[in-house]
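[1] Need a 3D model of the sequence below.
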Amino acid sequence: MTASRLHKGRSLVIPGLAALVALAILIGLGTWQLQRMAWKEDLIAQIQARAYGEPGAVVPESDWASWRADRDEFRKVRVTGTFLHEFEAPVYGLAPGERQGAPIQGYYLLTPLKLASGAVVMVNRGFVPTDLRDPARRPESLPHGEVTITGLVRAPEARNTFTPSDEPARNQWFARDPQAIAAAHHLDRVAPFLIDADASPNPGGWPRGGQTPLTLPNNHLQYAVTWFGIALTLIGVFAAFVWRRLQEPSQSS
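    Just a heads-up that it's a prediction; the model follows:
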């Protein structure tokens, strides 16, 4: 009987290791969701504190070298300058459609705004559908002379392994990256951030600003509880499996 139990115990080594690996993964996923929840709550707090009320001025050029998104992103600002429409950069993206789950393909128009000081701030003027990518098809959307833009400060869009490579020679962009766009057009004194223009209507109706989502879902606690619940279920199932396996020799004697 003792030898039989020892054999059964040894037979549990591989299932036990597999269960430990699965348990570690489940606990890791739950912990990651808690970390994401903390990050999301901080982001929501930033939006609530900065995106509403009266607009302020952008960070002065002298502070651009030390600019940090956690200190400034989503702040409501107002800036005056002249658009350099010849350097307009259409960045491929999606916008919410009339029906939920049916987004519209198109482009976000990033256009350099030259300030009176000579410095440049990149402005995301808003979204246009694919058939309006060419400025010649919407000439009324290109205001000349001095303009004033109100919007939200945004950090450059983060790239990941799924982001296609930009093609500056074709003016084809896949990330809202003001420095990359500025470098392609040999612009200097460019802000390390961009401004998402608000929903103030543009002549002709395009581009459509106000695309920054200010209401963010936060379901990470629910996801964390789910992963931890699965981990507890795994522990219970494995414990029952071990008990049954160890009881088999006694039942067969």
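[2] all contacts plus neighbour counts: C-alpha atoms, from now on.
    Noted.
[3] Any figure for the gap between the nearest residue to residue 142 once chain neighbours are set aside and residue 67?
    Distances taken as C-alpha to C-alpha, 6 or more residues apart in numbering put residue 85 closest to residue 142, at 6.9 Å, once the chain neighbours are dropped. To residue 67, residue 85 is 26 Å away according to C-alpha to C-alpha, to the nearest Å.
[4] Next, the structure of the following sequence, for comparison with the previous one:
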Amino acid sequence: MEYKNKLQQQIDIYFSLPPILNQDFNDGVGLNEYRKISLVGKFIKKANFHLVNQVYKGEVGINIISVFKPHKINKYILVNRGWFPNSKKHMEYSKQPFHNDIIQNITIDGIIRAIKQKNFLVPDNEPDKNLWFYIDPLKMSKESNFLVNQKYYIKINDKPKILGQTSNFTRVKVHYKHHLFFSITWYSLSFILLLMYIHNFWRKKRNDK
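    The predicted model follows:
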């Protein structure tokens, strides 16, 4: 609980700061996780990756990760453009690409997120099938032929701006129950793996006698 409170305080501090703009991004100023960011630029056509096994409200789908180039800046960054259910993936995405891909100077608002290291329980990516189980900026750079930022990506703010609302950013909240659930899950899996290792170790030792 204490960790959650400290994390939320840090998020609130970053969230209170003005958003990072194109020039800040180019200079690498203030690039921290949970900072707001507002960039003008374009999405790179056909540089979209399917982050699979993403669950939203009990339904399995994919997150679309795209390569974005800020205007007049020779740098690229990955953008999580949102979630699509598996049932509609081919109908609404594959057959009708995002109309934003043809807009040269589109503005995206979002939050900077750190790219996490692959967990040993996460399957390997299958780039040839466009099946990605985790964000791999180095491999995605190779697949797209554009060198993207290796530390951060942008989680786009896909909620519509409310009439009279002065900001298009949604405050990030730490969900304690979610953190607790994942902590329990990982510790349980680790404990099960430990038991399996001990069982196999003693069985092998008995067989060697």
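[5] Now do the strands in structure 1.
    Secondary structure of structure 1 (DSSP state E): strands at 76-83, 89-95, 104-114, 120-129, 146-154, 190-197.
[6] what sits against the residue nearest to residue 142 of structure 1?
    111, 112, 142 (C-alpha atoms under 8 Å, 6 or more residues apart in numbering).
[7] Just give the number of residues close to the counterpart of residue 12 of structure 2 in structure 1.
    The pairwise alignment with structure 1 assigns residue 12 of structure 2 to residue 48, based on TM-score structural alignment. Residue 48 of structure 1: 15 surrounding residues under other C-alpha atoms under 10 Å.
[8] Report the contact partners of residue 48 of structure 1.
    No contacts exist for residue 48 of structure 1 under C-alpha under 8 Å, 6+ apart.
[9] Residue 248 of structure 1 too?
    By C-alpha under 8 Å, 6+ apart, residue 248 of structure 1 has no neighbours at all.
[10] and the gap between it and residue 19 of structure 1?
    In terms of C-alpha to C-alpha, residue 248 of structure 1 sits 21 Å off from residue 19 of structure 1.
[11] again, but for residue 142 of structure 1
    Residue 142 of structure 1 is 62 Å from residue 19 of structure 1, by C-alpha to C-alpha.
[12] Residue in structure 2 paired with residue 139 of structure 1?
    Match for residue 139 of structure 1 (TM-score structural alignment): residue 97.
[13] An error on my part: the question was meant for residue 150 of structure 1.
    Using TM-score structural alignment, residue 150 of structure 1 pairs with residue 109 in structure 2.
[14] cool, residue 184 of structure 1 as well?
    Match for residue 184 of structure 1 (TM-score structural alignment): residue 143.
[15] Now for the nearest residue to that match once chain neighbours are set aside, how many residues are close by?
    Closest residue to residue 143 of structure 2 in three dimensions, ignoring its sequence neighbours and counting by C-alpha to C-alpha, 6+ apart: residue 127, at 7.6 Å. Neighbours of residue 127 of structure 2 under the rule other C-alpha under 10 Å: 13.
[16] what does the one 10 residues further on give?
    The local packing of residue 137 of structure 2 (other C-alpha under 10 Å) involves 19 other residues.
[17] residues contacting the residue nearest to it when sequence neighbours are not counted?
    Leaving aside its sequence neighbours, residue 137 of structure 2 sits nearest to residue 150 (C-alpha to C-alpha, 6+ apart; 5.4 Å). By C-alpha under 8 Å, 6+ apart, the contact list for residue 150 of structure 2 reads 115, 137, 138.
[18] What of residue 154 of structure 1?
    69, 73, 74, 193, 194, 195, 196.
[19] Helices of structure 2, start to end?
    Along structure 2, counting by DSSP state H, helices occupy 2-16, 22-27, 86-88, 137-144, 176-208.
[20] From the contact counts, what lies against the third one?
    When you say that, I think you mean helix 86-88 of structure 2. strand 59-70 (3 or more C-alpha pairs under 8 Å, 6 or more residues apart in numbering; DSSP states H and E).
[21] Pull out the buried residues from the strand it packs on.
    Residues 61, 62, 63, 64, 65, 66, 67, 68, 69, 70 are the ones in strand 59-70 of structure 2 that count as buried (16 or more other C-alpha atoms under 10 Å).
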